[in-house]
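Visitor: Predicted model and sequence follow; I will ask about them next.
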Amino acid sequence: SEADEDDALRSALSTAHGPVVAGAIASSYQWSRLSRIADELDRRVYAPLWGKDGSIVVRAEIDAGLDIRMIHLSAEPLTEELLGLRLDLVLLAELERRSREQRRFHPAGEGGEFETLVVDAPFFDRRIALDETHIEERGGARRLTVDRAHLEAKPASDGPRAGGAAA
């Protein structure tokens, strides 16, 4: 429920220190919930992507080397064959085409049209390997559920950059 999600967010923010950094781009719903709870806890929120063009943000993530996978689809033009695919420049162009031609949706999924999972990035020590997955469907939405995964070593040349964090 929304109340449970608020409680979980409140709990997480109350144990952390410093400002809260949010990846929200255009979702007023996300922003208002986070801001309200942060205000309750006297915490500052920094949202560097807020108001940016979603396509530009996704392109920057792809260009930065993030391995982003499509794991949840709820907008009508987004079909099951997209689940598990890597969000690369070709797929981004296809999403933009479907958004223009079939039904408008945010290119970064900010309206809940889709969700993603980052399984690798230059700043990860190890990548997340998805061993077993299955697809669930509820109310017209489809989700790729990860049943089993493991962390996998990366070749030395793919290791984290200075100051990087583990997955």
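Guide: Cool, got the structure.

Visitor: hey, let's count contacts and neighbours off CA atoms from now on
Guide: OK.

Visitor: roughly how far apart are the residue nearest the centre of the chain and Ile128?
Guide: Central residue of the chain (Cα atoms, centre = their mean): Thr116, 4.4 Å from the mean position. Thr116 is 13 Å from Ile128, where distance means Cα to Cα, to the nearest Å.

Visitor: how close does the nearest residue to the residue nearest to the centre of the chain once chain neighbours are set aside sit to Asp39?
Guide: Excluding the flanking residues, the one nearest Thr116 by Cα to Cα, 6 or more residues apart in numbering is Met70, at 4.7 Å. Distance, Met70 to Asp39, by Cα to Cα: 32 Å.

Visitor: do Ala24 as well
Guide: Ala24 is 17 Å from Asp39, by Cα to Cα.

Visitor: Would you mark the buried spots in stretch 62-74?
Guide: For stretch 62-74, the neighbour count (16 or more other Cα atoms under 10 Å) marks 62, 66-74 as buried.

Visitor: And the helices in the protein, which stretches?
Guide: Remark: helices assigned in the chain by DSSP state H are 2-15, 28-40, 54-63, 89-101.

Visitor: Save the ones you listed as CSV, and put in distance to Thr133 too.
Guide: Shown next, in CSV, are the helices of the chain (distance: least, Cα to Cα, whole Å):
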stretch, distance to Thr133
helix 2-15, 25
helix 28-40, 28
helix 54-63, 23
helix 89-101, 21
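
Visitor: check contacts around the closest residue to Ala47 other than its chain neighbours.
Guide: Leaving aside its sequence neighbours, Ala47 sits nearest to Ala22 (Cα to Cα, 6+ apart; 4.8 Å). For Ala22, the contact set (Cα atoms under 8 Å, 6 or more residues apart in numbering) comprises 45-48.

Visitor: buried sites along stretch 8-24?
Guide: Applying 16+ other Cα under 10 Å to stretch 8-24 flags 10, 13, 22, 24 as buried.

Visitor: Ends of that stretch, what's the gap?
Guide: One end of stretch 8-24 sits 18 Å from the other (Cα to Cα).

Visitor: Pasting the second one now:
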Amino acid sequence: MDKGRVVVSWTGGKDGCFACYRAISKGFEVSHLLNFREIQRRGSHDISPDLVYAQAEALGIPLIHKDFVSYEQEFKKVVRNLRDSGEKIDGAVFGHIDTHKNLVDRICGELGLELIMPLWQRNSEQIINDLIDSGFEAILLSVKADLLGKEWLGRKINENFIRDLKNHNPSIDPCGENGEFHTFVTDGPLFKNKIKVMESEMVLRGGYWFLEISKFNVEKK
């Protein structure tokens, strides 16, 4: 059943991707992925636009990337521009679990969009287990250096990851909801093709270890 056309807030990580999957499973049609990067600083989940464009290509869904000073203003501008160009946008999908509810409530309220948050206030470990069971593949792209060493970079999100994370530090949220780590999705049930990392290096910056990917391929599954 078609529930309407939506845009998806997209960082390239597991939460937005899984929220997108859940929305599609419920009958929503995704018009565009919206990816925003802050101009003033590089954040801990800042993924190269080349990588998120590769994801969009692998998914077969158009992506709009914008640099921003104000996320809220840029998001509203993009949706209004889409509507002005003739696109029907009924709702917006976000992968937030415990944060930013007031912000996205306000954005959707002002735009007259249905707010869709499939992961909101769900148990983090259950989300990770559901992500794995659904067939998604994601790797750690950045980790908070005082909690996780650089050896965690590039690790796949799987059952072993959950076990090892608990053994390493039980206080770390399994979804990294407190900024402990950020991920990049390389494959899954929505993907027509998969992304394979070919070359990368580990860089320490701003209290985070980053896996900076310099070469990757989009390959047939």
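Guide: Done, it's in. None of the values given here were measured: they were computed from a predicted structure.

Visitor: picking that back up, how about the residue nearest to Thr116 of structure 1, what's its partner in structure 2?
Guide: Aligning on TM-score structural alignment places Met70 of structure 1 opposite Leu140 in structure 2.

Visitor: can you check Ser55 of structure 1 too?
Guide: Using TM-score structural alignment, the partner of Ser55 of structure 1 in structure 2 is Glu125.

Visitor: again, but for Ala22 of structure 1
Guide: Under the alignment (TM-score structural alignment), Ala22 of structure 1 maps onto Phe94 of structure 2.

Visitor: ranges for the strands of structure 1?
Guide: Taking DSSP state E as the test, the strands found in structure 1 are 20-21, 45-46, 67-73, 114-120, 126-138, 141-153.

Visitor: follow-up on the earlier one: is it true that the residue nearest to Thr116 of structure 1 touches Val118?
Guide: No. Under the criterion of Cα atoms under 8 Å, Met70 of structure 1 makes no contact with Val118, lying 9.1 Å away.

Visitor: coming back round to it: now distance to Val90 of structure 1 too, for the buried residues of stretch 8-24 of structure 1, in TSV please.
Guide: Shown next, in TSV, are those (distance: Cα to Cα, whole Å):
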residue	distance to Val90 of structure 1
Arg10	38
Leu13	37
Ala22	27
Ala24	24
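
Visitor: Where does stretch 199-219 of structure 2 end up in structure 1?
Guide: Going by TM-score structural alignment, stretch 199-219 of structure 2 sits over residues 132-152 in structure 1.

Visitor: Next: stretch 160-169 of structure 2.
Guide: Going by TM-score structural alignment: stretch 160-169 of structure 2 matches residues 90-99.

Visitor: Can you give me the buried ones in the matching stretch?
Guide: Buried-residue list, stretch 90-99 of structure 1, by 16+ other Cα under 10 Å: 92, 95-96, 98-99.

Visitor: Now do the contacts for Trp31 of structure 1.
Guide: Ala24.

Visitor: Which position in structure 2 pairs with it?
Guide: Under the alignment (TM-score structural alignment), Trp31 of structure 1 pairs with Lys101 of structure 2.

Visitor: so how far is Val185 of structure 2 from that match?
Guide: Lys101 of structure 2 is 24 Å from Val185 of structure 2, by Cα to Cα.

Visitor: now Glu219 of structure 2
Guide: 14 Å.

Visitor: again, but for Gly149 of structure 2
Guide: From Gly149 of structure 2 across to Val185 of structure 2, the span is 21 Å (Cα to Cα).

Visitor: ditto for Val69 of structure 2
Guide: In terms of Cα to Cα, Val69 of structure 2 sits 26 Å off from Val185 of structure 2.

Visitor: Compare these two and say which one has the larger neighbour count.
Guide: Val185 (27 against 13; other Cα atoms under 10 Å).

Visitor: Give me the aligned partner of that one over in structure 1.
Guide: Checking TM-score structural alignment: Val185 of structure 2 goes with Val118.

Visitor: Now for its match: which residues touch it?
Guide: 66-69.

Visitor: likewise Leu130 of structure 1?
Guide: Counting by Cα under 8 Å, 6+ apart, Leu130 of structure 1 touches 146, 148-150.

Visitor: let's go with 6 Å and repeat that
Guide: Contacts for Leu130 of structure 1 (Cα atoms under 6 Å, 6 or more residues apart in numbering) come out as Ala149.

Visitor: Distance check, Phe161 of structure 2 against Asn167 of structure 2.
Guide: Distance from Phe161 of structure 2 to Asn167 of structure 2, counting by Cα to Cα: 10 Å.
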